[in-house]
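>>> I would like the atomic coordinates for the input below:
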Amino acid sequence: MTATIHPTTASIPAVTWNALLPSISGKPDNPFLDHAFFLALEQSGSATARTGWQPQHIVLERDGSPVALMPLYLKSHSQGEYVFDYAWADAYQRAGGDYYPKLQSSVPFTPVTAPKLLVPSADPALKRALLTTAETLARQRHASSVHATFVPEAEADLASDAGWLHRVDTQYHWHNEGFASFEEFLGTLSSRHRKITRRERRDALGADGLTVRWITGADIQEHHWDEFFAFYQDTGSRKWGRPYLTRSFFSLLSASMADRVVLMFAYDGDRAIAGTLNLLGSDTLYGRYWGAIEDVPFLHFELCYYQAIDFAIAHKLKTVEAGAQGEHKLARGYVPTPTHSIHWIEHPALRQAIADYLSQERTAVLREQHLLDEMTPFKKQ
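Take a look at the predicted model:
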């Protein structure tokens, strides 16, 4: 068996990459793992060596045939990851070490749970071989560590058995219990939360007579992306940051994956004033980027959470994943869900310090999730 380290996504043929992914009807189950998504990030200049995301994708071959893939980047910072290790970097650098570069296995700028040890045969030995290859590469690249974020729990367990550290955090997901309508979903909420939800939806759209349109597939035109990019930039400026994604990324995404893109726009007459970008999986709607050029109370909740529920019910999807953080999602019917990441640390003392910290953090996170479970808006049994 041999390992090849690819310095670009483009150096791996799309057919080779996608054949190593979980798929349904020949299409990757998770749209964020699709070769086209990674390629759009690269070709648009969003995730490249210049922006601190140097591809180091691992492909394992046995007798010349690809058998495993690990998307991987050599990074000079910790931006765009959503699992925060700034304190680790600061501690190591104050102690005289160099935390950067590090290796990062993730979908850039996207806090989505998806496998990072991609092995069609599900052979645990091949998954362990990917971990070992990443460790070896870290030493060759003089990287302090390897991180794989938003991995399935089974991958976290396998990596823990291999000596990696395990971190737990929380997201908020909505689950479809076979609802026939939004009103049926509302029937599962307490009386107080039903009233709040109806009022928020009424105030978001009714007062100003706004309308919402779902736009997907061939209906998505370049002017839609121009409008959405203005929304996206507005969100970045409100957070005093620079948007990670370039304008060309959205055109490239649309050219290759339009059937998996769902734009939800709010219109004041014929003028789009707010919007959110979602990607469509086999059974999940992934809500990601949002923005607005006019401030309308509760419109964020309407577009990002309630419209997503409407769409999931209409298309019989099992889950809505609405991105990272956000306890405010709890009151809108999104329940706390554990997320997992795994970490290999080269320096023994730093590793032990982080291991001690993660042990305490996991206990605190799981305790918090238990408390949050008791605070959901659903009727109490």
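>>> use CA for all of it now, contacts and neighbours both
OK.
>>> Is Ile273 within a helix or a strand, and which one?
strand 271-280 (DSSP states H and E).
>>> ok, residues contacting that strand?
With contact meaning Cα atoms under 8 Å, 6 or more residues apart in numbering, strand 271-280 is reached by 30-31, 227-228, 231, 260-267, 285-294, 303-304.
>>> Drop the exposed ones from the residues you listed and show what's left.
30-31, 227-228, 231, 260-267, 285-293, 303-304 (16 or more other Cα atoms under 10 Å).
>>> List the buried residues of the helix or strand encompassing Leu158.
Assigned by DSSP H and E, Leu158 falls within helix 153-161. Across helix 153-161, burial judged by 16+ other Cα under 10 Å covers 153, 155-159.
>>> Report the distance from the lengthiest helix in the chain to the chain centre.
Assignment by DSSP state H gives helix 348-373 as the longest helix of the chain. On the basis of Cα atoms, centre = their mean, to the nearest Å, helix 348-373 sits 21 Å off its chain's mean C-alpha point.
>>> which helices and strands sit right next to it?
Helix 348-373 sits against strand 165-175, strand 335-345, with contacts defined as 3 or more Cα pairs under 8 Å, 6 or more residues apart in numbering; DSSP states H and E.
>>> And those strands: which comes nearest Gly52?
strand 335-345 (19.3 Å; Cα to Cα).
>>> Report the angle between the closest one and helix 348-373.
Interaxial angle of strand 335-345 relative to helix 348-373 (axes from the mean of the first three to the mean of the last three Cα atoms, to 10 degrees): 180 degrees.
>>> Next, the second sequence, to be compared with the first:
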Amino acid sequence: MAPEFTARFVQSLDKVDAALWDACANPPTLAEEDGERFNPFVAHAFLSALERSGSVGPRTGWSPAHLLVEAAGRLVACAPAYLKTHSLGEYVFDQGWAQAYERAGGAYYPKVQVAAPFTPVTGRRLLVAPDAPEGARAALIGALRGLRKAARASSIHVTYPTRREAEALRDAGFALRAGEQFHFLNNGYASFDDFLNDLSSRKRKSVKRERREALAGGLSIERLVGAEIRPHHWDAFFAFYMDTGARKWGRPYLTRAFFDLIGAATPERILLVMVKQGADYVAGAINFLGDDAIYGRNWGALIERPFLHFEVCYYQAIDYAIRRGYRRVEAGAQGEHKLARGYRPVVTWSAHDFADAGFHAAIGDYCRRERVALEETIVEQEAALPFRKNDKEETI
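The predicted structure is shown next:
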């Protein structure tokens, strides 16, 4: 007998027991092809900290509408979902689609966004428990369409799902869009110097020079994890974040309270890289730690120094990953300059579903043509990688 699923949505993650959510989001047993063994950005602690700190909510244009699917009274699947009134903080850019939709006389917003807010990191988005009855994922996808209809939203956007999820969404009728990021892949290096030896001579010398110049003039690095991170570190880091964020994109997304909350909830999952000039902190970057990967997220600086950003955000993360045995470093969205510094092109995915059949077909055609162009770009990027050994990774 087929199980009977029921679906509902909640407007606050505090209404969901953390252990029940995390049993779907980060189960202790997960097949490697299903995603990261632990992804901090779909954990209850991270998503709840965003809400409780005011970083997301109706005021910010991210109204939580998390989906819960139950069978026999038990939570078997869920999804971090939001009703959006803009397209900011997603890193999969659909503003052109919004303009075209509205020129045709439609209202693009609200839209349903399934995502880890402000976080361009691939991870599971259709959070199905490993022991869920067959059909739970299909029920969750159906619930997404039900939410779209109930909210009178134009569309559903699932950003940075795993490849397996992207394929399931494609099979359910979603248009599949490909993008790219640049990740450091740890090929079993014993040290940072071992990694450098894998680069061409010219690139190896360039990285060494950048590292020297970044910390010239008496700058020093502190790497802080867990209880080593104190309130004054958060105060300093938040000042960097606000200054750089305001200059770069106008309004930083995260509040000061968020860092206190996430630092208290998951201290062992945070690596803070801080730069000192004498007794003062002048720059820093926050990284989140999965089981297999280091995720570089936000950075800021009160001083201008050539290559300091590369040192703090890229080279320090690579060095830490090698020392601790992490498989890779993900240093955020965009940035082809990462290729020259040992990062490789990796395909990312998003899935999109529009209520308007004609517009949905047009978006599907656009995404297919975009994927062809991306494939050609990645071939060119792979050919130009700075590695002495031409051991390329499969990316698409």
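>>> Now compute the TM-score of the two chains, please.
Here the TM-score for the pair of chains, by TM-score structural alignment, normalised by the length of structure 1, is 0.97; 380 aligned residues with a Cα RMSD of 1.5 Å.
>>> can you tell me what part of structure 2 the strand holding Ile273 of structure 1 aligns to?
On the basis of TM-score structural alignment, strand 271-280 of structure 1 is assigned to residues 280-289 in structure 2.
>>> how far out from the middle of the chain is the matching stretch?
Using Cα atoms, centre = their mean, the offset of stretch 280-289 of structure 2 from its chain centre is 18 Å.
>>> List the buried residues for that stretch?
For stretch 280-289 of structure 2, by 16+ other Cα under 10 Å, it's 281-289.
>>> With distance to Asp193 of structure 2 as extra columns, can I get the residues you listed in CSV?
Formatted as CSV, the buried residues of stretch 280-289 of structure 2 follow (distance: Cα to Cα, whole Å):
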residue, distance to Asp193 of structure 2
Tyr281, 27
Val282, 27
Ala283, 25
Gly284, 23
Ala285, 23
Ile286, 24
Asn287, 22
Phe288, 24
Leu289, 23
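>>> Please identify which of those residues is nearest to Leu47 of structure 2.
Nearest to Leu47 of structure 2 among those, counting by Cα to Cα, is Phe288 at 13.6 Å.
>>> mind checking what Ala264 of structure 2 lines up with in structure 1?
Checking TM-score structural alignment: Ala264 of structure 2 goes with Ala255.
>>> and that match, how many neighbours?
Neighbour count for Ala255 of structure 1, taken as other Cα atoms under 10 Å: 15.
>>> that's a helix at it, yeah?
Yes. Membership of Ala255 of structure 1 in a helix is supported by DSSP: H, G, I helix; E, B strand; the rest coil.
>>> All the helices of the stretch 101-250 of structure 1, in order from the start?
124-140, 153-161, 182-186, 191-201, 222-238, 247-257 (DSSP state H, counting those that start in this stretch).
>>> Dump those into CSV; add distance to Lys329 of structure 1 as well.
Output for those, formatted as CSV (distance: least, Cα to Cα, whole Å):
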stretch, distance to Lys329 of structure 1
helix 124-140, 34
helix 153-161, 23
helix 182-186, 15
helix 191-201, 12
helix 222-238, 18
helix 247-257, 26
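>>> Distance check, the equivalent of Thr363 of structure 1 over in structure 2 against Gly364 of structure 2.
Counting by TM-score structural alignment, Thr363 of structure 1 lines up with Val372 in structure 2. The gap separating Val372 of structure 2 from Gly364 of structure 2 is 13 Å, by Cα to Cα, to the nearest Å.
>>> again with Leu224 of structure 2
Taking Cα to Cα, one finds Leu224 of structure 2 at 45 Å from Gly364 of structure 2.
>>> And these two? Which one has more around it.
Gly364 (20 against 16).
>>> Just give the closest residue to the more buried one, not the sequence neighbours.
In space, and not counting its chain neighbours, Gly364 of structure 2 is closest to Ala175: 4.9 Å by Cα to Cα, 6 or more residues apart in numbering.
>>> which one in structure 1 is aligned with that neighbour?
Under the alignment (TM-score structural alignment), Ala175 of structure 2 pairs with Leu165 in structure 1.
>>> right, and that match touches His343 too?
Yes. Here Leu165 of structure 1 reaches His343: they are 4.9 Å apart, a contact under Cα atoms under 8 Å.
>>> check contacts around the match of Ala175 of structure 2.
159, 342-344, 355, 358.
>>> where's the residue nearest the centre of structure 2 relative to Ile229 of structure 2, distance?
Centroid-nearest residue in structure 2: Val121, 2.0 Å away (criterion: Cα atoms, centre = their mean). According to Cα to Cα, Val121 of structure 2 stands 24 Å off from Ile229 of structure 2.
>>> go on, Tyr343 of structure 2?
Separation of Tyr343 of structure 2 from Ile229 of structure 2 (Cα to Cα) stands at 28 Å.
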